[in-house]
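Q: Sequence isn't available, so here's the structure alone:
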């Protein structure tokens, strides 16, 4: 770790991106406050759906670009795009139709889709292989912590920066966006200070469509993997998407802007705790543990319907976010072990695409359902769906162990082989 921290290029990269993630944590809180103030829940749902579309549709394109050009240059361009979106929100919110804000949100999603693959692939160019494990762990903890602090800072600015002005919430949200924009500027400067060389173009990049089909076939041959990816699609559209829209609405009405910032902060803290837990805990049945952990998200949805004190909701945020972090850690390791290295990029891209393919639909429909059935019914339904989907998949062979089980006809041979191999 000392050698890692002594690496000047890594430290510039790490600190610059930690500042950038601080801004990322401010964005959802500031966006919720600003759009809800001027356009209400329906407008907020549409803005989120546009962002999700902008992020999900070009995701594979972002990976191709990251493999063809300098990754720090790609990240810097993405940050310029997102900085422009932030400036657009500051200048245009409340003065322009919702369609314009929707376009801005989609552009912000595109910037994130451009940034993410390049960011994930950059460390392998900056550091030798033996330092990547420590670097990824350090980067992950710093990012989760910065995201949590960003959410809390945005909530504080929204609650205080506007003073006694009639549109104090909007004023505070603009200040939060201004700080967010400054973090992108810091990131751009640090990225330009450590330019990475362009990655050599490979045949794999030229055959994107053909190899994407191969990735789909590889997943289809493992039903337990396909089932969990499908589970993610369902849970996002009927659980996570409604929660994303409803939390800022309920939290700001129930606890105020600072309360919403507090919830965002402790959601990030919960993610850190989950990551630290899984570093030490090695479950014998990771699929069962992962589904128990995923089910912990249900109280976060349920408490949208129940007016609990802020500290109770904070506890739910901690447990739920920790559970999600544990699930994704176990799921990522399972995919890395199940698929060969030359397939993993396509498998992870497919996992992301299937998880979020219907997210825009869920985000856009939630405000409509909110008016039709009410927030309590929608929140209870989301909580029930999370629990049901989490445990229903455990009946699929391979899911409890997060691995492809041996064929029944070879179980005895496999056991005998393992016994002879271990003595």
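A: The structure has been received and is ready for your questions. All values derive from a computational prediction rather than experimental measurement.
Q: switch to C-alpha atoms for all contacts and neighbour counts from now on
A: OK.
Q: In the protein, which residue is most central in space?
A: Among the residues of the chain, residue 352 comes closest to the average C-alpha position under Cα atoms, centre = their mean, at 9.7 Å.
Q: Check it against this one:
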């Protein structure tokens, strides 16, 4: 492999000598044999915590400056637009630039944005456009972060540890990012101010950046074309070549997706699933709790906590087990069947029933995500992994705003029960179509990913 920006380093590295011995680590902990991943995992914990604090602190900063629901919507929309616009470009960059550099830049950008807002808040100079601009830039950083992170992992750990890595990360995001971070933010805002909470988020990102800098720089796992025109060019000619190269890279990623039945079928199924479930989950559940079950914000928090805890449990269990032999079938079936508890939510008579259903949905939504991340990292060619990860990211986020926008009107037209029934039943049918239509059972047997035991 050639890399004009950094020399390759010998990764995945050998396990640390102090960790060798007759005792085997539990499967979920095997990636931590490698010091590179211990550092990257620590950075992930810190930035996930900071992100969770930032999300809640940002809400209360909007409120502190006198903003209402419309102002908060404007800020969150700016962040969503920032994520969507460069989502596909992020994959192109991840396949051309050493991924560590991308993560360092994106983490630094988010750190600078949080630090700026903290300074403005402490001096009482914050304006709504400041928050919207920072949210937009942070969203753009996320669009570059995700494909680079996904493409970097196989260069840091051996492929037999990837399932455990994805299981650990699937546990960190709901527990640290969606539970601990927001809880700490709420406590800091209550005890002090939104300014202090934003400063806590910035401090966590600073810690994550410092740890990330300790991870070794690895080479791009791709043969990059060498310029033959005597230089990179300048002016409009250089810009035109850059645009053509970017479009060619995007076409190559799209072409691989279209030519790969398991990838295309799963992404199409995932887009349908996201469209029918995210609106009911994010928009309708709070109103169901308030209007139908007589609950309040605390009950909603309990329900969402159960969703996050379920996701953490599902991720940790999946990461602790071997890759299923029928990994494509199990993955899609878990997603499809995992939406069935929406029926319980639609016909619930008590908040605890909604909480129990949310736990099951979280577990059965996150468990196949562990398989999916590992599948991409093991079956997608290294030189295409960033672009395929960005396609996956784009599919995951592009229909969320549409789903949230139509959930309310649809529920008003056909009722909450019918809307939740659609969310429960459509993904299962779509999963069956994907499995049978793309012949996934035959594909997974022809391309086994399960590690077979090695005879001594």
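A: On my side now, so go ahead. The structure presented is a predicted model; accordingly, all values stated were derived computationally and were not measured.
Q: In the second structure, what residue corresponds to the residue nearest to the centre of the first structure?
A: Matched by TM-score structural alignment, residue 352 of the first structure corresponds to residue 393 in the second structure.
Q: returning to that earlier point: in terms of helices and strands, where is the residue nearest to the centre of the first structure?
A: Assessed by DSSP states H and E, residue 352 of the first structure sits inside helix 341-356.
Q: Just the angle for the next helix or strand after that helix relative to helix 341-356, thanks.
A: Beyond helix 341-356 of the first structure on the C-terminal side, the first helix or strand identified by DSSP H and E is helix 359-373. Going by axes from the mean of the first three to the mean of the last three Cα atoms, to 10 degrees, helix 359-373 of the first structure is angled at 20 degrees with respect to helix 341-356.
Q: ok, back up a step: for the helix holding residue 352 of the first structure, name the packing helices and strands.
A: helix 8-56, helix 59-68, helix 208-220, helix 223-235, helix 310-338 (3 or more Cα pairs under 8 Å, 6 or more residues apart in numbering; DSSP states H and E).
Q: Pick the most deeply packed of those.
A: helix 8-56 (a mean of 23; mean count of other Cα atoms under 10 Å).
Q: And it, what does it pack against?
A: So helix 8-56 of the first structure, by 3+ Cα pairs under 8 Å, 6+ apart, packs with helix 98-126, helix 132-160, helix 168-193, helix 241-254, helix 256-280, helix 341-356, helix 359-373.
Q: what do you get if the cut-off is 7 Å, keeping everything else the same?
A: helix 98-126, helix 132-160, helix 168-193, helix 359-373 (3 or more Cα pairs under 7 Å, 6 or more residues apart in numbering; DSSP states H and E).
Q: Of all those helices, which one comes closest to residue 208 of the first structure?
A: Set against residue 208 of the first structure and scored by Cα to Cα, those come closest in helix 98-126, at 15.0 Å.
Q: mean per-residue distance, the closest one to the second structure?
A: Following the fit onto the second structure, the mean deviation recorded for helix 98-126 of the first structure is 2.8 Å by mean Cα distance after the TM-score superposition for the first structure.
Q: buried sites along that helix?
A: 98, 100-119, 122-123, 126 (16 or more other Cα atoms under 10 Å).
Q: Neighbours of residue 348 of the second structure, how many?
A: By the criterion of other Cα atoms under 10 Å, residue 348 of the second structure has 18 neighbours.
Q: shouldn't it be in contact with residue 354?
A: Yes. At 6.4 Å, residue 348 of the second structure counts as touching residue 354 under the criterion of Cα atoms under 7 Å.
Q: other SSEs contacting the host helix or strand of residue 319 of the second structure?
A: Residue 319 of the second structure belongs to helix 297-320 when assigned by DSSP H and E. Packing partners of helix 297-320 of the second structure (3+ Cα pairs under 7 Å, 6+ apart): helix 162-172, helix 351-379.
Q: what angle do that helix and helix 162-172 make?
A: Going by the same axes, to 10 degrees, helix 297-320 of the second structure makes 170 degrees with helix 162-172.
Q: which residues touch helix 297-320 of the second structure?
A: For helix 297-320 of the second structure, the surrounding residues in contact (Cα atoms under 7 Å, 6 or more residues apart in numbering) are 27-28, 163-164, 166-168, 170-171, 174-175, 178-179, 286, 289, 351, 354-355, 358-367, 370.
Q: if we go to 8 Å?
A: 26-28, 163-175, 178-179, 285-286, 289, 351, 354-356, 358-371 (Cα atoms under 8 Å, 6 or more residues apart in numbering).
Q: next one: stretch 129-147 of the first structure
A: Stretch 129-147 of the first structure is contacted by residues 1, 4, 14, 17-19, 21-26, 123-124, 265, 268-269, 271-272, 275 when judged by Cα under 8 Å, 6+ apart.
Q: And stretch 96-108 of the second structure, by the same measure?
A: Counting by Cα under 8 Å, 6+ apart, 5-6, 94, 141-142, 144-145, 148-149, 151-152, 205, 209, 212-213, 215, 217-220, 222, 224 sit against stretch 96-108 of the second structure.
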